[in-house]
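J.: this is the structure alone, sequence omitted:
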């Protein structure tokens, strides 16, 4: 791949353009908002000038509802040898293109499983996709050259290619992305009119659950409008679980001992199923989840504190597998939780204590 055209310079499009430009690909940028394309160009993502002729690959980074229109226009103008889109829904756009009678040999639907709560070119980064799955949905009609161009794009972005059927992909993202986003928003909505005294008690648990609820509602309306059926099916199942859980909690309020016992059993079953599902979430580098030990360190809210901790861990020969920060409400302090291999926990604890860090059990 020597040349590419990115149509849509939001977070995903600009991030892909930055990654391609860094690998020596000449990238042209286009957007319905010329100012946004100019912003992406100023960030080093390419040029907002039109290419002289057909490029090797056109990357359509438009909302799901607009993908078919943008692709049909680009294919009609012959702007590239190959065409892909990066929308989060795959079945619908392809069926729309088929209904228009387009030859889809030069097209493959893709979806990089990566993003941020922020949108737009200013949120973009060349390493956004690094180590993340990038779904490709070829069919028997897909030209081998186009598939190879898509794989080259994934490689340049340092992502991990995953080949799936388009409709299977849509059901999968409904489960692991679209439905969780709505549930997160529903939990966060409980806080909108909550008493201030209650909100001040928010800890890391509620922050984890509601983090993705901060995303742009307009973007998510587009996504959910393109995949409503699978998401609705999953929420129906969640609603049934909620009804069972409410009944179990009400039973725990009963004066009848048998009902309380039944309620406790119901709650225990919900928690057990949650444990069973959570352990299936892939761990580091997509591997099976591993059990780490946590070393908790109290830090001041001062510049350089995290860098010092990681440097001290490195001097002790300990690799930090994951990290979480729990901020103390109303205080200039926080708790850094360093996840390490169990055999390394004692070594790290001793090393950090020796260097003056306050360890919390």
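T.: Happy to help now that I have it. Keep in mind that this is a model prediction, so the values were computed, not measured.
J.: contacts and neighbour counts: CA atoms only from here.
T.: Noted.
J.: please report how far residue 202 lies from residue 7.
T.: From residue 202 across to residue 7, the span is 41 Å (Cα to Cα, to the nearest Å).
J.: what about the two, which has more around it?
T.: residue 7 (23 against 14; other Cα atoms under 10 Å).
J.: and the helices in the stretch 151-300 of the chain?
T.: 166-173, 179-189, 196-199, 204-210, 217-225, 228-252, 257-278 (DSSP state H, counting those that start in this stretch).
J.: now for the first one, which elements pack on it?
T.: Yep, that's helix 166-173 we're talking about. helix 91-99, helix 228-252 (3 or more Cα pairs under 8 Å, 6 or more residues apart in numbering; DSSP states H and E).
J.: any chance of those helices in a markdown table, with mean neighbour count too?
T.: Formatted as a markdown table, the helices and strands packed on helix 166-173 follow (neighbours: other Cα atoms under 10 Å):
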| stretch | mean neighbour count |
| --- | --- |
| helix 91-99 | 16 |
| helix 228-252 | 16 |
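J.: including distance to residue 283, could these go into TSV?
T.: Shown next, in TSV, are the helices and strands packed on helix 166-173 (distance: least, Cα to Cα, whole Å):
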stretch	distance to residue 283
helix 91-99	28
helix 228-252	24
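J.: quick one: which of those helices is nearest residue 67?
T.: With respect to residue 67, and counting by Cα to Cα, the nearest of the helices and strands packed on helix 166-173 is helix 91-99 at 6.4 Å.
J.: which residues are in contact with that closest one?
T.: Helix 91-99 is contacted from outside by 64-65, 67-68, 72, 104, 109, 166-167, 170, 226, using Cα atoms under 8 Å, 6 or more residues apart in numbering.
J.: do stretch 67-75 as well
T.: 60-62, 80, 83, 85, 87, 93-94, 96-97, 102.
J.: now with 10 Å?
T.: 7-8, 58-63, 76-87, 89-90, 92-98, 100, 102-104, 106-107 (Cα atoms under 10 Å, 6 or more residues apart in numbering).
J.: among those, which are in strands?
T.: 7, 58-60, 80-85, 107 (DSSP state E).
J.: just the buried residues from the residues you listed, in PyMOL please.
T.: Provided next is the PyMOL selection string for whichever of these are buried by 16 or more other Cα atoms under 10 Å:
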select buried, resi 7+58+59+60+80+81+82+83+84+85+107
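J.: looking at the ones in strands among the contacts of stretch 67-75, spot the one nearest residue 324.
T.: For these, the nearest to residue 324 is residue 85 (34.0 Å; Cα to Cα).
J.: ok, how many other residues are close to residue 295?
T.: 22.
J.: so it touches residue 340, yeah?
T.: Yes. Using Cα atoms under 10 Å, residue 295 is in contact with residue 340, at 7.6 Å.
J.: need the overlap of contacts for those two.
T.: Shared contacts of residue 295 and residue 340, counting by Cα under 10 Å, 6+ apart, come down to 320, 323, 346, 348.
J.: residue contacts, residue 249?
T.: 243, 260, 262-264, 266-267.
J.: do the same with residue 177
T.: Counting by Cα under 10 Å, 6+ apart, residue 177 has contacts 88, 113, 212, 231.
J.: one more structure, for comparison:
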């Protein structure tokens, strides 16, 4: 069923709400913003995400209202905006769905016009200043219709996701919560457990920190109170995953202390399962990762335009960069760009870049 979103309301101007608003503004959608914190609202407006909501001047209801509020607040906010008739269709962005659906049902919200949603994009930073219009580009956007959601409401939220550059993926609320426990919530807690070990590390040890520990602990920089609420609303699925992770770690610790051949096999087994699991994570265009990409390390100076010049040189050589990782050690004037390319392009690209003066290591 065709629909066209021309006017939207975003309630909650943190990272997610402001990013959605910025993406919609890039598609010429008129966006009205609301937030209980006037300073947060003002900043989002100043960033160009929309204008402050004035219910008295809005006229007809908006095509869609997006509730970008914490899980525990979605129900009450939804009931309020529905009672005020602010939009024809409503959705939310909370990263748990089952408890939110129960909450909205208990509060007597209109489930026909409501489609629970969860855009799968985020950053460890928070607030409107961290928002980006491309935050959801190429990401999945989970839709969890309750069974009472009418088809026009679902079609509208599908269009919302696509306007933001995301790919809608429909599933039920319980399936969603089990999935995000595996791919988001439990990994965040595990990353925090690793990062917590750094508290007792001495300065000498931390000075040796490289990209590996930064990769593993990056998400641990997120807002602890926000994440406590998220995992609390998805407690059982997250606990199940963490218990499995803890069992693996306990078995590995025992194997390392044993120091025998059986223990070595246990350690190797976990490392091999880990690599296999990593390779199953969808990469480019949703396909499973292809471990056959060739890697070309290129030393880049710590200068504002160095990465842009490198990408331009690769593009001029007619080679597509399949993936990239930047390794940089604090205090050093250079970094290393790890370029992932098709194997058949590696030798020629290395020669082209070397001829242009780049420090290439094969």
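T.: Alright, I've got the coordinates. None of these values were measured; they are calculated from a predicted model.
J.: coming back round to it: ok, and the most crowded of the contacts of residue 177 of the first structure?
T.: In these, the most neighbours by other Cα under 10 Å go to residue 88, 26 neighbours.
J.: that one matches what in the second structure?
T.: Using TM-score structural alignment as the criterion, residue 88 of the first structure maps onto residue 95 of the second structure.
J.: what's near enough to touch the spatially closest residue to its match that is not a sequence neighbour?
T.: Closest residue to residue 95 of the second structure in three dimensions, ignoring its sequence neighbours and counting by Cα to Cα, 6 or more residues apart in numbering: residue 118, at 5.7 Å. Contact partners of residue 118 of the second structure, counting by Cα under 10 Å, 6+ apart, are 68, 91-97, 140-144, 161, 168-169, 176.
J.: A helix includes residue 32 of the second structure, no?
T.: No. Assigned with DSSP: H, G, I helix; E, B strand; the rest coil, residue 32 of the second structure falls outside any helix and is strand.
J.: alignment lookup: it to the first structure.
T.: Residue 32 of the second structure maps onto residue 28 in the first structure, by TM-score structural alignment.
J.: ok, that match touching residue 47?
T.: Yes. Between residue 28 of the first structure and residue 47 there is a contact under Cα under 10 Å: 5.0 Å.
J.: pull up the overlap in contacts between these two.
T.: In contact with both residue 28 of the first structure and residue 47: 5, 17, 21, 37, 41, using Cα under 10 Å, 6+ apart.
J.: closest one of these to residue 236 of the first structure?
T.: residue 17 (39.0 Å).
J.: that closest one corresponds to which position in the second structure?
T.: So, by TM-score structural alignment, residue 17 of the first structure is matched to residue 21.
J.: ok, residue 106 of the first structure next?
T.: By TM-score structural alignment, residue 106 of the first structure lines up with residue 113.
J.: what's the burial count for that match?
T.: Neighbours of residue 113 of the second structure (other Cα under 10 Å): 22.
J.: cool, and the one 10 residues further on?
T.: Burial of residue 123 of the second structure is recorded as 15 neighbouring residues (other Cα under 10 Å).
J.: can you find the partner of it in the first structure?
T.: Match for residue 123 of the second structure (TM-score structural alignment): residue 116.
J.: picking that back up, dump the helices of the stretch 151-300 of the first structure into TSV; add distance to residue 311 of the first structure as well.
T.: Shown next, in TSV, are the helices of the stretch 151-300 of the first structure (distance: least, Cα to Cα, whole Å):
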stretch	distance to residue 311 of the first structure
helix 166-173	38
helix 179-189	35
helix 196-199	35
helix 204-210	25
helix 217-225	39
helix 228-252	44
helix 257-278	31
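J.: closest one to residue 360 of the first structure among these?
T.: Of all the helices of the stretch 151-300 of the first structure, helix 204-210 comes closest under Cα to Cα, at 16.1 Å.
J.: residue 158 of the second structure -> the first structure?
T.: That one, residue 158 of the second structure, aligns with residue 151 by TM-score structural alignment.
J.: any idea how far its match lies from residue 108 of the first structure?
T.: Applying Cα to Cα to residue 151 of the first structure and residue 108 of the first structure gives a distance of 11 Å.
J.: what's the overlap in contacts for these two?
T.: residue 136.
J.: same drill for those two, tell me which one is more crowded.
T.: Between residue 151 of the first structure and residue 108, counted using other Cα under 10 Å, the more crowded position is residue 108 (24 against 18).
J.: give the contact list for the nearest residue to that one once chain neighbours are set aside.
T.: Closest residue in space to residue 108 of the first structure, ignoring its immediate chain neighbours: residue 84 at 5.1 Å, by Cα to Cα, 6+ apart. For residue 84 of the first structure, the contact set (Cα under 10 Å, 6+ apart) comprises 6, 57-61, 67, 71, 106-111, 136, 146-147, 149-150.
J.: what about 7 Å?
T.: Taking Cα atoms under 7 Å, 6 or more residues apart in numbering as the criterion, residue 84 of the first structure is in contact with 58-60, 107-110.
J.: one step back: who wins for most neighbours among the contacts of residue 249 of the first structure?
T.: residue 263 (23 neighbours).
J.: circling back: the residue nearest to residue 95 of the second structure belongs to a strand?
T.: Yes. Membership of residue 118 of the second structure in a strand is supported by three-state DSSP.
J.: ok, it to residue 181 of the second structure distance?
T.: For residue 118 of the second structure, the distance to residue 181 of the second structure - Cα to Cα - is 13 Å.
J.: next one: residue 357 of the second structure
T.: Applying Cα to Cα to residue 357 of the second structure and residue 181 of the second structure gives a distance of 47 Å.
J.: higher neighbour count, the two?
T.: With neighbours defined as other Cα under 10 Å, residue 357 of the second structure and residue 181 compare such that residue 181 has more, 24 against 8.
J.: wait, the more buried one sits on residue 239?
T.: No. Between residue 181 of the second structure and residue 239 there is no contact under Cα atoms under 7 Å: 8.6 Å.
J.: what's residue 217 of the second structure in contact with, if anything?
T.: 191-192, 194-195.
J.: most neighbours out of those, which is it?
T.: Of the contacts of residue 217 of the second structure, with other Cα under 10 Å as the count, residue 192 tops at 20 neighbours.
J.: map it onto the first structure.
T.: In the first structure, residue 192 of the second structure lands on residue 185 (TM-score structural alignment).
J.: hang on, isn't that match packed against residue 213?
T.: Yes. Look at residue 185 of the first structure against residue 213 with Cα under 7 Å: they come within range, at 4.8 Å.
J.: what's around the alignment partner in the second structure of residue 354 of the first structure, how many residues?
T.: Aligned counterpart of residue 354 of the first structure in the second structure: residue 355 (TM-score structural alignment). Using other Cα under 10 Å, the number of residues around residue 355 of the second structure comes to 11.
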